[in-house]
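Student: Can you look at this prediction? I've put the sequence above it.
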Amino acid sequence: MNKDQVKGSLKEAAGKVQEKTGELTGNKSQELKGAARQVEGNVQKTYGDAKEAAKD
């Protein structure tokens, strides 16, 4: 695993928590920020996966 895979996974998890917190509190802004963070994390993780695959 490389740093992009790890950071991407962490961002995804944090985004899920943030989105769920916003959902539970009725805060649409937090929900949207959480969803955006998940997407950002997924992109970074995918980039890390591609880097790892290119290394092999």
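Tutor: Here it is on my side, so go on.

Student: Please make it C-alpha for all contacts and neighbour counts, starting now.
Tutor: OK.

Student: same for the longest helix along the chain, what does it pack against?
Tutor: When the chain is parsed with DSSP state H, its longest helix is helix 28-55. Helix 28-55 sits against helix 3-25, with contacts defined as 3 or more C-alpha pairs under 8 Å, 6 or more residues apart in numbering; DSSP states H and E.

Student: Tell me what angle the helix it packs on forms with helix 28-55.
Tutor: Here the directions of helix 3-25 and helix 28-55 differ by 160 degrees (axes from the mean of the first three to the mean of the last three C-alpha atoms, to 10 degrees).

Student: Could you give me the buried positions within helix 3-25?
Tutor: By 16 or more other C-alpha atoms under 10 Å, the buried positions in helix 3-25 come out as 4-5, 7-23.

Student: Pasting the second one now:
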Amino acid sequence: MHLVAIAWIYVVLLMAVAEALSAQGTVLGAFFTLLLYGVLPLGLVLYVLSTPARKRA
């Protein structure tokens, strides 16, 4: 599962860099791309998938 998370954040990071370096993109747009496509969804998925492990501990 961690490998999928690393790959997901890598792709989102590349999307954010492309947004920031684009002629029509902005750094603010890159920040929100990273936040809304990467950090928030990935955090939510990892939190939900780790719930059974927390209950066992």
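Tutor: That came in fine, so what should we check first? Since this is a predicted model, take the numbers as computed values, not measurements.

Student: care to give me the TM-score?
Tutor: Here the TM-score for the pair of chains, by TM-score structural alignment, normalised by the length of the first structure, is 0.51; 52 aligned residues with a C-alpha RMSD of 2.9 Å.

Student: if we can go back for a sec, tell me the buried residues in the longest helix of the first structure?
Tutor: 30-46, 48-49.

Student: Kindly provide the distance from the closest residue to Y47 of the first structure other than its chain neighbours to A53 of the first structure.
Tutor: Spatially, and ignoring its direct neighbours in sequence, Y47 of the first structure is nearest to D4 (7.0 Å; C-alpha to C-alpha, 6 or more residues apart in numbering). From D4 of the first structure across to A53 of the first structure, the span is 13 Å (C-alpha to C-alpha, to the nearest Å).

Student: With G8 of the first structure instead?
Tutor: Taken as C-alpha to C-alpha, the span from G8 of the first structure to A53 of the first structure is 16 Å.

Student: How about K11 of the first structure?
Tutor: 21 Å.

Student: Over to K7 of the first structure?
Tutor: Counting by C-alpha to C-alpha, the gap from K7 of the first structure to A53 of the first structure is 17 Å.

Student: which residues does the spatially most central residue of the second structure contact?
Tutor: Centroid-nearest residue in the second structure: G38, 1.6 Å away (criterion: C-alpha atoms, centre = their mean). Shown in contact with G38 of the second structure (C-alpha atoms under 8 Å, 6 or more residues apart in numbering): W8, I9, V12, L13.
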